[in-house]
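*Asks:* Provided below are the primary sequence and the corresponding predicted coordinates.
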Amino acid sequence: MADDNRPIQYMRYAVGEIVLVVIGILIALQINNWNEARKDKIIEQKVLKTLRSDFKSNKAQLQDNIDETEKMVSDISQLFELFRMTQSELSLIPKDSIRTGFGGYATFNPSDGALTSLLLSGNLNIITNDSLKNKLTNWPNLVNDAKEDENILVEKITKDLAKQELEYQSYINNPKFKLNRLAMFDDLILQNTFFDIRSGANYQIYLYGELQNEIEEILNLIDNEIR
C-alpha cells in the first residue's frame, strides 16, 4: 500500500492492527484477572467456612469454661460460710458433709488452626472484608491477654493453694499423723488465698465473656461474607 502512494490508508490499517492487538491483550488480561479473582473468591469462601467452624467451637468452649469457673466461685463462696464459723459451730456439722475445696478449674485452648495458617502464610489478604481482617489479626492478642490472667489463676490454685492445703489434707490413711481438717477454717492466710482465687476466677469469667462477645462479632462478619 505504501508503494502505491497510499500512506494514509496504510497508516490507518497499521493503527487498526495495533488497536486490535491492544484490545485483544486487554481482553486477555481482563479474563485472566477475572479468573484469578474467581479462584481467590473460592479460596476465601473455604477459609471463611473453616474459620466459622473454629470460632463456633471456641465460643462453645468458652461457655463451658464460664460454667466451670462459676461453679468454682460458688464452691469457694460456700467455703467462706465455714470460715465465718467458730470451731464449736463447725464441730456440730457432720465431717463427711464439709467440703474443704472445689472441683477444678478450666483453661481456654482455642481451635485456631485455620487462623494460624492464614496469618503465618501471609495470605490474610484473601479476606476482602477489612473489618473482619482487622478482628482476625487482633484475635491472638486478645487470647494471649486472657491466657496471661488465666495462667496466674492456675498457678495460684496449683501452687499457693495446694501448698497450704497440704497442711490439712491427707491422701493416705496413716495413724501416725493426726490432721485436723477443721483447723483450716482458722487459717487466715488460707482464707485470703481462697479470696484471691475467687477474685481471679470472677475476673476470668469476665474475660471469657469478652472473648465470647468478640467471637460473636467475628461470626456475624463471616456470615455476611459467606455466599
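*Replies:* Now that the structure is in, tell me what you want to look at. Numbers count the residues shown, from 1 in each chain.

*Asks:* Going by C-alpha atoms from here, please, whenever you check contacts or count neighbours.
*Replies:* Will do.

*Asks:* Can you measure across stretch 83-96, start residue to end residue?
*Replies:* 17 Å (C-alpha to C-alpha, to the nearest Å).

*Asks:* who touches that stretch?
*Replies:* The contact list for stretch 83-96, computed with C-alpha atoms under 8 Å, 6 or more residues apart in numbering, reads Leu82, Leu182, Ala183, Phe185, Asp186, Gln191.

*Asks:* Among those residues, which pair sits farthest apart?
*Replies:* The distance between the two most remote of the contacts of stretch 83-96 (C-alpha to C-alpha) is 12.7 Å, for Leu182 and Gln191.

*Asks:* re earlier: narrow the contacts of stretch 83-96 to those in helices?
*Replies:* In helices, defined here by DSSP state H, the members of these are Leu82, Gln191.

*Asks:* second one coming, line it up with the first:
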Amino acid sequence: MIKLFRNTRKQLLTENKFTKYLFYALGEIILVVIGILIALQINNWNNRRIEKEEEKKSYRNIKRQIEDDRDELTKEKALNNYLSATYKYANKIIRAQDYTKSDSLALMAMGLSQYSDFNSSGTIYETLVNSGNLKLLKNDEITSLIQKLETTYIRTNKLENIHWEIIINELSPALRGVVNYDAFKAVKPEKLFEVEMQNIFVESIYLTSAKDSVYSKALREIDTIIKRINTELGTVKD
C-alpha cells in the first residue's frame, strides 16, 4: 500500500500535475490522520475495557470479603445473644437470692469468660488505597459505604476489647476461690449472690446489648454494599 502511494506521487510529479499532487498529498495526510485517530480510539476502548474488567474484579473481591465477614458476624451475633440471655437469667437468680441454683449460677459465672469476638477478613478500604485499586472503583457510593462499614467494625472491636478487659480485670479476681473450676461447683456460693458479682453480670448484659446493636448495624451495611455491587456487576436477581 505504501509502495502504491509512493509510485502515484512520483507519477504525478513526473507528469507535472502539481495541483493534483497537492490534492493527493492532502488526501493521503487525511487518511493517515484518520488511521491514527482510529488506532487511538481502539487503544482507548481497549484500555477502558481492561479498566472495567479490573473494576469488576475489585468489586468481586470486596463482595467475597464482606460475605465472609457476614458469615462470621452472624455466628458471633448468635453467640453474643446466647450469652446475653444467660447473663439475664443469672441476674434473675441473684435478684431472687435463690440459693438452690448456686451451682447453676457458678456455671453461668464461669461462662462470663466467654465472649463474642468478631475478626473481619481485612481492612478493605485501606487495602484498596495502598494497592492503588481505589481509583478503579467509579461508584463513589460504594467506597463511601465501605468506609462506613469499617468504622462500624472499629466500634465492634472496641466493645469486644472492653468485654475482654472486664473478664481480666473484674471477673477473674471475683471468681478466684469462689468457684472450683475443676468440679464446676460453687465453693463460696454466698459470694455469687453479692453485689460485686451481680454488677459484673449487669455490665455484661449492657455490653452484649450494645454489641448486638453494632453487629446488626454492620450486617445491614454489608447487605447494602452487596446490593450496590450486584448492580455494578449486573447480577441483581429478581
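*Replies:* Nice, thanks for sending it over. Note that the structure is predicted; figures quoted are calculated from it, not measured.

*Asks:* Quick check: TM-score for this pair?
*Replies:* With the length set by TM-score structural alignment, normalised by the length of the first structure, the two chains reach a TM-score of 0.83; 217 aligned residues with a C-alpha RMSD of 2.6 Å.

*Asks:* quick revisit: filter the contacts of stretch 83-96 of the first structure down to the buried ones and hand me the PyMOL line.
*Replies:* If you want just the buried ones from these in PyMOL, going by 16 or more other C-alpha atoms under 10 Å, the selection is:
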select buried, resi 82+182+185+191
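
*Asks:* right, and out of the contacts of stretch 83-96 of the first structure, which lies closest to Leu115 of the first structure?
*Replies:* Nearest to Leu115 of the first structure, judged by C-alpha to C-alpha, of the contacts of stretch 83-96 of the first structure is Gln191 at 42.3 Å.

*Asks:* Now do Leu112 of the second structure: how many residues are near it, please.
*Replies:* Neighbour count for Leu112 of the second structure, taken as other C-alpha atoms under 10 Å: 20.

*Asks:* ok, Ser117 of the first structure - contacts?
*Replies:* So Ser117 of the first structure contacts nothing (C-alpha under 8 Å, 6+ apart).

*Asks:* After superposing both structures, state the mean offset of the helix or strand encompassing it relative to the second structure.
*Replies:* Assigned by DSSP states H and E, Ser117 of the first structure belongs to helix 113-121. Superposed on the second structure, helix 113-121 of the first structure shows a mean distance of 4.0 Å to its aligned residues (mean C-alpha distance after the TM-score superposition for the first structure).

*Asks:* Show me what counts as buried in that helix.
*Replies:* Ala114, Leu115, Leu118.

*Asks:* ok, back up a step: turn the contacts of stretch 83-96 of the first structure into a markdown table, including distance to Ile93 of the first structure.
*Replies:* Shown next, in a markdown table, are the contacts of stretch 83-96 of the first structure (distance: C-alpha to C-alpha, whole Å):
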| residue | distance to Ile93 of the first structure |
| --- | --- |
| Leu82 | 10 |
| Leu182 | 10 |
| Ala183 | 14 |
| Phe185 | 13 |
| Asp186 | 16 |
| Gln191 | 19 |
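
*Asks:* Ile157 of the first structure: which of the contacts of stretch 83-96 of the first structure is nearest?
*Replies:* Once C-alpha to C-alpha is applied, the member of the contacts of stretch 83-96 of the first structure that ends up nearest Ile157 of the first structure is Gln191, at 12.9 Å.

*Asks:* Now render the buried residues of helix 113-121 of the first structure as CSV, adding distance to Asn129 of the first structure.
*Replies:* Below are the buried residues of helix 113-121 of the first structure laid out as CSV (distance: C-alpha to C-alpha, whole Å):
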residue, distance to Asn129 of the first structure
Ala114, 17
Leu115, 15
Leu118, 15
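
*Asks:* So which of these is the closest to Ser77 of the first structure?
*Replies:* Nearest to Ser77 of the first structure, judged by C-alpha to C-alpha, of the buried residues of helix 113-121 of the first structure is Leu115 at 38.8 Å.

*Asks:* Helix or strand: which one has the nearest residue to the closest one once chain neighbours are set aside?
*Replies:* Nearest residue to Leu115 of the first structure, sequence neighbours excluded (C-alpha to C-alpha, 6 or more residues apart in numbering): Leu51, at 6.8 Å. Secondary structure from DSSP H and E places Leu51 of the first structure in helix 7-83.

*Asks:* Show me which residues of the helix or strand just after that helix are buried.
*Replies:* Scanning forward in sequence from helix 7-83 of the first structure, with DSSP H and E defining helices and strands, the next element found is helix 87-91. Buried residues in helix 87-91 of the first structure, counted by 16+ other C-alpha under 10 Å: Leu90.

*Asks:* Repeat that for stretch 125-139 of the first structure.
*Replies:* Neighbour counts over stretch 125-139 of the first structure (16+ other C-alpha under 10 Å) mark Ile126, Ile127, Leu132, Lys133, Lys135, Leu136, Thr137, Trp139 as buried.
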